[in-house]
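Chemist: My questions concern the predicted model and sequence given below.
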Amino acid sequence: MILTILGQCKLSTKPHQNHFENIFYYDDEYYQNHLHVSKVYWNANFNKRLKDVDPRYLYYKDGDIKRYTKYDKIGQGAFSQVFLGLRDDNEMVVMKELKPMKWQAINREIQVLKAIKGTTNTLQLIDAIRNQNKKQNATFIYQYLSSVNLLHLFGKLELPKIKLYIIYNTQKALNQVHSKGVMHRDVKMANIIIKEDDTLYLIDWGLGEFYHPKKRYNTRVGTRYYKAPELLVNNKQYDYSVDMWAFGCTLASMIFQKQPLFKGKDVYDQLDKIVAVLGTEDLLKYLDKYDLIYPDPPIHSQKPFTIYIDPENAHLVTKEGLDLISKLLVYDHKLRLTAEEAMAHSFFDGYRI
């Protein structure tokens, strides 16, 4: 790919192993100021090798499935089933059996898991065994943790634990994976697990994807109730901010004790539920700013997040919490707080670790 908009930016030639041996690329100032480029970590994947970010070039030595014995089923999703397992050295593991899918998707998940290896608050991949039988296309082996997901703890946590163990540590996990150039794209309560010692882990990277500036991505990703507005209006040039919207929904659900916060029957109704709170005026400004078309947008006036406060949740609501929610749940993804900015918010004062 050769980028050649002369007169608008400086161009230089450097080795760039993502695509070709040498390409022209825009300078940093161009990326930092571009409307359709992430405001953080936009260059995280610039110097990575093709085998690390492109599923077509992955080299991975598969493990031996004979080393593992499958036991009880402990979970199921749209694309996989999860079982407890035992390795031949008597080490307990988690075995994630993928349903039939394109080999590129399997390779991409392996690449994403390799990219985030070593980050805290994320489960580590132990082994991967790819195959072509009719029942499954691959089995991923993860470390075993005795844990429950956040959905099971919903309504049982007081504000200090919400701040310290749940919300702040989720931000740490997101900031670390974003710094590795990875978008999760399916952040939700069911994908946040808590160990008995209160350690938090962000799991399920099946929809994880590498971020590349100005790349057009599939918007049919994520769980409907947590989908960011840019996905609902088919803005394909999205970035890490989709995770921050989903995190904002998670935070608001924990504070207001309302799960999910926005409950649409389909993607159109989902946007309507969001607009019913954020209002039509700001949606139209967003669509105009990014030159997006959305026929017949729903018409609603803007409402404050205080509409969610009731006697059952009032003890969890603070001025700082409302402010953080209002800076995460905004239409414009360029104005949404990043994970690092959210971690620095006054809501977490006294709870940072």
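Modeler: In hand now; what should we look at? Numbers count the residues shown, from 1 in each chain.
Chemist: only C-alpha atoms for contact and neighbour calcs from this point on.
Modeler: OK.
Chemist: so how far is residue 283 from the residue lying closest to residue 230 once chain neighbours are set aside?
Modeler: Among residues not flanking residue 230 along the chain, residue 238 sits closest, at 6.9 Å (Cα to Cα, 6 or more residues apart in numbering). Shown here: residue 238 relative to residue 283, a distance of 16 Å by Cα to Cα, to the nearest Å.
Chemist: do the same with residue 81
Modeler: Going from residue 81 to residue 283 by Cα to Cα gives 38 Å.
Chemist: When the two are compared, which one has more neighbours?
Modeler: residue 283 (21 against 17; other Cα atoms under 10 Å).
Chemist: Just the helices from this protein, written as ranges.
Modeler: Secondary structure of the chain (DSSP state H): helices at 28-33, 50-53, 103-115, 150-153, 159-161, 169-179, 229-232, 241-256, 267-278, 280-289, 319-328, 339-343.
Chemist: quick one, which of those helices is nearest to residue 140?
Modeler: Between residue 140 and the helices of the chain, the shortest gap by Cα to Cα is with helix 103-115, which sits at 8.7 Å.
Chemist: Next up, a structure to set beside the first:
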Amino acid sequence: MLEIDYNTDTSPYELIQKIGCGKYSEVFCALNRNNACMCVCKILKPVRLRKIKREISILRNLCGGPNVVRLFDVLRDDSNDMGVGVAGNTSNANYTGNITSANATNSNNNTNNNNNTNSLPTTATTHFNGNSHDATMASRQQQSFHKVSTINSNSTAYSIGTGTPILVTEFVPNAVTLRALMLANEISNFDMRYYLYEVLRTLDFAHKRGIFHRDIKPHNIMINHDKKILRVIDWGLAEYYVHGEPLNCGVATRHYKAPELLVGYRHYDFSLDIWCTGCVLAGMLFKSDPFFEGNSNEEQLL
């Protein structure tokens, strides 16, 4: 079993803005003060230690693979002094397209922090520039993993619990989710082919190493559309495949689940990821995401 060598020095990392949350984690964009580079901090909610070790092990084993989001560090905040300014008002009408530092560490110093905000490096600017087209796209991607907004005077502090594991991963500049691009009708036929090919390259690399993602969906595919940079993110449900060993069916997102999962068949294999990818492709082709939409596993099969 992998032993986690935690880095307990969280001082170089300044959490900037909450950009996503899920069943097992909350996600923030952050600044590494040591190199002035943006990164992403995935703060894990209380889960089994085995699950944490599995995700770290998988990200390390896939390091350097095509389009795999890179793991930079594994932190544990034993001092409980790592904080973030969370915008109290993230209205798109006030959206400026820049991430601004909040420097917040607790709820008592918000006033001082609001007077000392600092603009981050230009690589942190988002895909939007404030015009009407960009505002429309921004409003459509409210559920996007990488939606960010300016910290304003209504900022409040967010504190991390003592001993919380934190995964520090790569930040993709100017990136939005594939779903955001789909909703904004920003994907051409060439884009569909290119992005599908890149996702399949990632899965081929992972599968050859005995790993499957088990949650491929447009929300877990980050894209810098201008530079055609793609990253497959959120490997929290990924697993090592062992032939003949029964697996958990409580994985993937319902609208992208393969039939094996829907009927509770536990001896599935890598084809699970291919089904999910096919659902993503169908959504792009027919401009309908999710393509298969059911309110339960039973409806999903019909």
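Modeler: Received it, and whenever you're ready, just let me know what you need. Keep in mind that what you see is a predicted model, and the values were worked out from it rather than measured.
Chemist: tell me the contacts of residue 113 of the first structure?
Modeler: Contacts for residue 113 of the first structure (Cα atoms under 8 Å, 6 or more residues apart in numbering) come out as 124, 125, 205.
Chemist: List which of the residues you listed are still in contact in the second structure.
Modeler: When you map those onto the second structure and apply both residues aligned by TM-score structural alignment, their matches' Cα atoms under 8 Å, the shared contacts are 124, 125, 205.
Chemist: Now render these as a markdown table, adding distance to residue 147 of the first structure and neighbour count.
Modeler: Below are these laid out as a markdown table (distance: Cα to Cα, whole Å; neighbours: other Cα atoms under 10 Å):
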| residue | distance to residue 147 of the first structure | neighbour count |
| --- | --- | --- |
| 124 | 15 | 18 |
| 125 | 17 | 16 |
| 205 | 18 | 21 |
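Chemist: Let me have these in TSV, extended by distance to residue 99 of the first structure.
Modeler: Formatted as TSV, these follow (distance: Cα to Cα, whole Å):
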residue	distance to residue 99 of the first structure
124	21
125	18
205	15
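Chemist: now, which of the residues you listed sits nearest residue 162 of the first structure?
Modeler: residue 205 (23.3 Å).
Chemist: which position in the second structure aligns with the closest one?
Modeler: When the second structure is aligned by TM-score structural alignment, residue 205 of the first structure is paired with residue 235.
Chemist: Kindly report the same for residue 170 of the first structure.
Modeler: Here residue 170 of the first structure is matched to residue 199 in the second structure, going by TM-score structural alignment.
Chemist: give me every residue that touches that match.
Modeler: Counting by Cα under 8 Å, 6+ apart, residue 199 of the second structure touches 67, 232, 277.
Chemist: Quick one: those residues as JSON lines, columns for distance to residue 76 of the second structure and neighbour count too.
Modeler: Shown next, in JSON lines, are these (distance: Cα to Cα, whole Å; neighbours: other Cα under 10 Å):
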{"residue": "67", "distance to residue 76 of the second structure": "26", "neighbour count": "22"}
{"residue": "232", "distance to residue 76 of the second structure": "24", "neighbour count": "24"}
{"residue": "277", "distance to residue 76 of the second structure": "34", "neighbour count": "21"}
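Chemist: what number of residues lie near residue 50 of the first structure?
Modeler: For residue 50 of the first structure, the neighbour count with other Cα under 10 Å is 17.
Chemist: Of the helices of the first structure, give the one that comes closest to residue 75 of the first structure.
Modeler: Residue 75 of the first structure lies closest to helix 150-153 among the helices of the first structure, at 13.3 Å (Cα to Cα).
Chemist: From the contact counts, what lies against the closest one?
Modeler: Contacts defined by 3 or more Cα pairs under 8 Å, 6 or more residues apart in numbering; DSSP states H and E place helix 150-153 of the first structure against strand 192-195.
Chemist: The strand it packs on - contacts with which helices or strands?
Modeler: For strand 192-195 of the first structure, the packing partners by 3+ Cα pairs under 8 Å, 6+ apart come out as strand 147-149, helix 150-153, strand 200-202.
Chemist: 6 Å instead?
Modeler: Applying 3 or more Cα pairs under 6 Å, 6 or more residues apart in numbering; DSSP states H and E, one finds that strand 192-195 of the first structure makes contact with strand 147-149, strand 200-202.
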